[in-house]
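> sequence plus the predicted model coming up.
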Amino acid sequence: MNTLSRSFAAAVAACLLSLTSAAPLAAQDFKVIVNSANPISDISAAALSKIFLKEAAAFPGGGSATPVDLGKSSPVRAAFSKRIIGRPVSAVDTYWQQQIFSGKDVPPAAKASDDDVIAFVKSTPGAVGYVSAAASTAGVKVVDVK
């Protein structure tokens, strides 16, 4: 292997290493929260995605679910959308435009801040939302996403 090939291989390896080491950090970008009266302690990403796309109206095991989003420009929403729904915010927005146009459903309510999401979840039985990892979640329950 010549020097140029070794340098290229080292650069590719370094890039791949940085991507794999960043993956666990992305999981810490947000916390999923529910109303404190909700009995669940964890939820699968697939079930959460169905709730936020309104393909499911209840939590696994029962109890109605009312999702609440952060605003479209929120970096926390971008992380949630990518990790949980598996699509960028723009693709989720397109999905909702199609749902609205076909008369099927409307998107979840969107709140301007973590505090607004927390207040909504705190006051709404069955509510589920997400906030930044640094947000204080007093009065609501943080659930693990499997």
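Okay, I see it.

> rest of the way, CA atoms for contacts and neighbours
Fine.

> ok, the closest residue to G126 other than its chain neighbours - contacts?
Nearest residue to G126, sequence neighbours excluded (CA to CA, 6 or more residues apart in numbering): A65, at 4.7 Å. By CA atoms under 8 Å, 6 or more residues apart in numbering, A65 lies in contact with 51, 57-59, 126-128.

> alongside the first one, take a look at this:
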Amino acid sequence: MILSKPGVSALVLLALLAPACSACAELAVIVNPRIGVEQLSRSQVINIFLASNREFPNGEPAVPIDLPPGTPENVQFYRALVDRAPEQMSAYWSRLVFSGKASPPLKAGGWKEVIQAVAANPRAIGYVDAEHVDPARVKAVLVLP
């Protein structure tokens, strides 16, 4: 049996765990440096992304930008932020949109689009894997595990 060879079972285990670890990356909530926000609390990010109060602390309107629903970063973001699964977030937005109370965040096609949108719009706020943050273009204001 090939798995009984020394080291092979460890490699198999490592290969199985690698995808799980990639989903454990830290996420950075990013803003445009021109907005003048140095950091945001978790509750402020919740208010912006769940449409309770879409303003930065300085009173400027915030435009949240979301990654596609169901992507690993999107799932991790809402789990870390409000402990909700994609289905729960979809139901949340369906209720708010149907009642006319709020609209969901704008959707980006991927992390590169989030960075482009935030870099281009001082009022935009998004999230990406912390490894993708480009300090020359965007500023990380909160890091989520």
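Received, thanks. All values derive from a computational prediction rather than experimental measurement.

> could you measure from the most centrally placed residue in structure 2 over to S9 of structure 2?
The residue lying closest to the centre of structure 2 (CA atoms, centre = their mean) is Y127, at 3.7 Å. According to CA to CA, to the nearest Å, Y127 of structure 2 stands 37 Å off from S9 of structure 2.

> cool, N32 of structure 2 as well?
Using CA to CA, N32 of structure 2 is found at 46 Å from S9 of structure 2.

> show me the longest helix that occurs in structure 1.
What stands out as the longest helix in structure 1, according to DSSP state H, is helix 3-26.

> mean shift of whichever helix or strand comes after it relative to structure 2?
Going down the chain from helix 3-26 of structure 1, the next helix or strand is strand 30-35, by DSSP states H and E. Once fitted to structure 2, strand 30-35 of structure 1 is off its aligned match by 0.7 Å on average (mean CA distance after the TM-score superposition for structure 1).

> who touches strand 30-35 of structure 1?
With CA under 8 Å, 6+ apart as the test, strand 30-35 of structure 1 has contacts from 76, 79-80, 118, 121-134, 137, 139-145.

> apply 7 Å and report the result again.
76, 80, 121-122, 124-133, 140-143 (CA atoms under 7 Å, 6 or more residues apart in numbering).

> list buried residues within those.
In the contacts of strand 30-35 of structure 1, burial by neighbour count holds for 76, 80, 121-122, 124-132, 140-143, counting by 16 or more other CA atoms under 10 Å.

> restricted to strands, list these.
Members of those lying in strands (criterion: DSSP state E): 127-132, 140-143.

> export these as TSV, with columns for distance to T3 of structure 1.
Below are these laid out as TSV (distance: CA to CA, whole Å):
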residue	distance to T3 of structure 1
A127	58
V128	54
G129	52
Y130	48
V131	48
S132	45
V140	57
K141	55
V142	51
V143	50
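
> out of the residues you listed, who's nearest A110 of structure 1?
Nearest to A110 of structure 1 among those: G129, at 9.8 Å, using CA to CA.

> that closest one matches what in structure 2?
Aligned counterpart of G129 of structure 1 in structure 2: G126 (TM-score structural alignment).

> what's the answer for V32 of structure 1, then?
Structural alignment places V32 of structure 1 opposite V29 in structure 2 (criterion: TM-score structural alignment).
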